[in-house]
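A.B. asks: below is the structure, and that's it, no one-letter string:
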């Protein structure tokens, strides 16, 4: 019997949004016969996070006094239990939580058009999903400055405490239909 490393237990009342803006048509590609955006939305609900629609004003988010989970439609198979765990860590540490995955590709320096030394990838991460904003951070913002999670994570880190959590392999980001097929194979039910 395989045990899920993340236990879904009750989390504080939390709002969540699936971010699909500025991602082209890929969020509407199918994985296991369902749209990526739908899979991401279902994970929010399974985690006990109340989904909001795109018409919700930032003022309403502030007024709710609840944390906000930003879940990227391009990370559609992120387990609900991991989303819930990110909310708990954000609450416990009063910090923004940013999910990351290790860098597995070789990364080289480029200087004056020439390929140089290999960069130690142990010091690098890829931002995935979710990004969890505690209620105090939501109240400090006028809205999102970027829908690009890596850019947003950097901007938030400049202003607020940030904790990174390693997302499970199913939480990887897709960038193409080939990536979707790979993720589908990785997450195929046994």
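C.D. replies: Ah, there it is. Note that the structure is a prediction, hence the values are computed from the model and not measured.

A.B. asks: from here on, just use CA atoms for contacts and neighbour counts.
C.D. replies: Will do.

A.B. asks: show me where the chain has helices.
C.D. replies: 36-46, 58-64, 80-93, 135-140, 149-157, 177-186 (DSSP state H).

A.B. asks: turn the ones you listed into TSV, including distance to residue 127.
C.D. replies: What follows is these, written out as TSV (distance: least, C-alpha to C-alpha, whole Å):
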stretch	distance to residue 127
helix 36-46	16
helix 58-64	24
helix 80-93	14
helix 135-140	19
helix 149-157	6
helix 177-186	16
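
A.B. asks: dump those helices into a markdown table; add distance to residue 71 and mean neighbour count as well.
C.D. replies: Formatted as a markdown table, the helices of the chain follow (distance: least, C-alpha to C-alpha, whole Å; neighbours: other C-alpha atoms under 10 Å):
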| stretch | distance to residue 71 | mean neighbour count |
| --- | --- | --- |
| helix 36-46 | 7 | 21 |
| helix 58-64 | 16 | 15 |
| helix 80-93 | 9 | 21 |
| helix 135-140 | 15 | 18 |
| helix 149-157 | 9 | 17 |
| helix 177-186 | 17 | 15 |
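
A.B. asks: want to compare, so here's the second one:
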């Protein structure tokens, strides 16, 4: 903080006649005038310094402006970094969502896997298969044909699987029954594995399997 000598300022404002009144000699006037001049110089320098503190210089202004520019650039860089991180996070979320959807799809496919496909994997491992057939009529006078496969698995477990139970929408002749049984065997791809076929004593079904 700049200190001002108010006594010197008052003396600098006095006129020559007033100086003589306070007791200074004529011989001392030159010395006094020099003192007053120095005081005025100091006052001018003090005033200039005060003005400089109130109003920053051009170099200070440019330094501040450069600092503000650097701060703005740093803020932009941070904003860009945050945006990049957000995009990366969103990409990872989308990737995780895609994987979850893929897992759900696969799980759904496994859950919806047809029993026929599961049985087919087991039944095709058997070296030989025996079939049993049966026919009956419902109370609505509709005829049905059932074909069941019996086999021993590789673990020596006895298994029985219903291959088909269909309504017979055709005449129950031996030829039609033979064609339907063949269709069922071909559908399950068991042609080379059939060892025996057991039926009841109806003439048409017995002729169909011979």
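C.D. replies: Thanks, I have the structure now. Keep in mind that what you see is a predicted model, and the values were worked out from it rather than measured.

A.B. asks: drop the TM-score for these two in here.
C.D. replies: For this chain pair, the superposition-based TM-score is 0.19 by TM-score structural alignment, normalised by the length of the first structure; 52 aligned residues with a C-alpha RMSD of 4.3 Å.

A.B. asks: I'd say residue 178 of the second structure and residue 208 touch.
C.D. replies: Yes - contact status for residue 178 of the second structure versus residue 208: in contact at 4.4 Å, counting by C-alpha atoms under 8 Å.

A.B. asks: ok, back up a step: looking at the helices of the first structure, which is closest to residue 16 of the first structure?
C.D. replies: Residue 16 of the first structure sits nearest to helix 36-46 of all the helices of the first structure, at 6.7 Å, using C-alpha to C-alpha.

A.B. asks: tell me which strands and helices the biggest strand by length in the first structure is in contact with?
C.D. replies: Criterion DSSP state E: the longest strand present in the first structure is strand 125-133. Applying 3 or more C-alpha pairs under 8 Å, 6 or more residues apart in numbering; DSSP states H and E, we find strand 125-133 of the first structure packed against strand 68-72, helix 80-93, strand 96-102, helix 149-157.

A.B. asks: mind running it again at 7 Å?
C.D. replies: strand 68-72, helix 80-93, strand 96-102 (3 or more C-alpha pairs under 7 Å, 6 or more residues apart in numbering; DSSP states H and E).

A.B. asks: quick one: residue 19 of the second structure from residue 197 of the second structure, how far?
C.D. replies: Distance, residue 19 of the second structure to residue 197 of the second structure, using C-alpha to C-alpha, to the nearest Å: 149 Å.

A.B. asks: quick one, which of the helices and strands packed on strand 125-133 of the first structure is nearest to residue 181 of the first structure?
C.D. replies: strand 68-72 (17.6 Å).

A.B. asks: burial measure for residue 114 of the first structure, as a count.
C.D. replies: 9 (other C-alpha atoms under 10 Å).

A.B. asks: what about the residue most central in space within the second structure, distance to residue 66 of the second structure?
C.D. replies: Geometric centre of the second structure, nearest residue: residue 93, 0.5 Å, by C-alpha atoms, centre = their mean. In this view, residue 93 of the second structure and residue 66 of the second structure are 40 Å apart by C-alpha to C-alpha.

A.B. asks: ditto for residue 34 of the second structure
C.D. replies: 45 Å.

A.B. asks: what's the answer for residue 143 of the second structure, then?
C.D. replies: Taking C-alpha to C-alpha, one finds residue 143 of the second structure at 97 Å from residue 66 of the second structure.

A.B. asks: between the two, who's got more neighbours?
C.D. replies: Using other C-alpha under 10 Å as the criterion, residue 143 of the second structure and residue 66 rank with residue 143 on top: 17 against 12.

A.B. asks: does the more buried one touch residue 165 like I think?
C.D. replies: No - the pair residue 143 of the second structure / residue 165 is not scored as a contact, 10.5 Å apart, by C-alpha atoms under 7 Å.

A.B. asks: where do the contact lists of those two overlap?
C.D. replies: Common contact partners of residue 143 of the second structure and residue 165 (C-alpha atoms under 7 Å, 6 or more residues apart in numbering): none.

A.B. asks: check which element follows the host helix or strand of residue 106 of the second structure along the chain.
C.D. replies: Per DSSP states H and E, residue 106 of the second structure falls inside helix 58-111. Counting by DSSP H and E, the next helix or strand C-terminal to helix 58-111 of the second structure is helix 115-123.

A.B. asks: now the angle from the helix or strand just after that next one to helix 115-123?
C.D. replies: Counting by DSSP H and E, the next helix or strand C-terminal to helix 115-123 of the second structure is strand 129-137. Using axes from the mean of the first three to the mean of the last three C-alpha atoms, to 10 degrees, the direction of strand 129-137 of the second structure lies 140 degrees away from that of helix 115-123.

A.B. asks: which parts of strand 129-137 of the second structure are buried?
C.D. replies: 129, 130, 131, 133, 135 (16 or more other C-alpha atoms under 10 Å).

A.B. asks: show me what the helix or strand just after it packs onto, helices and strands only.
C.D. replies: On the C-terminal side of strand 129-137 of the second structure, the closest following helix or strand by DSSP H and E is strand 143-152. Judged by 3+ C-alpha pairs under 7 Å, 6+ apart, strand 143-152 of the second structure is in contact with strand 129-137, strand 158-167.
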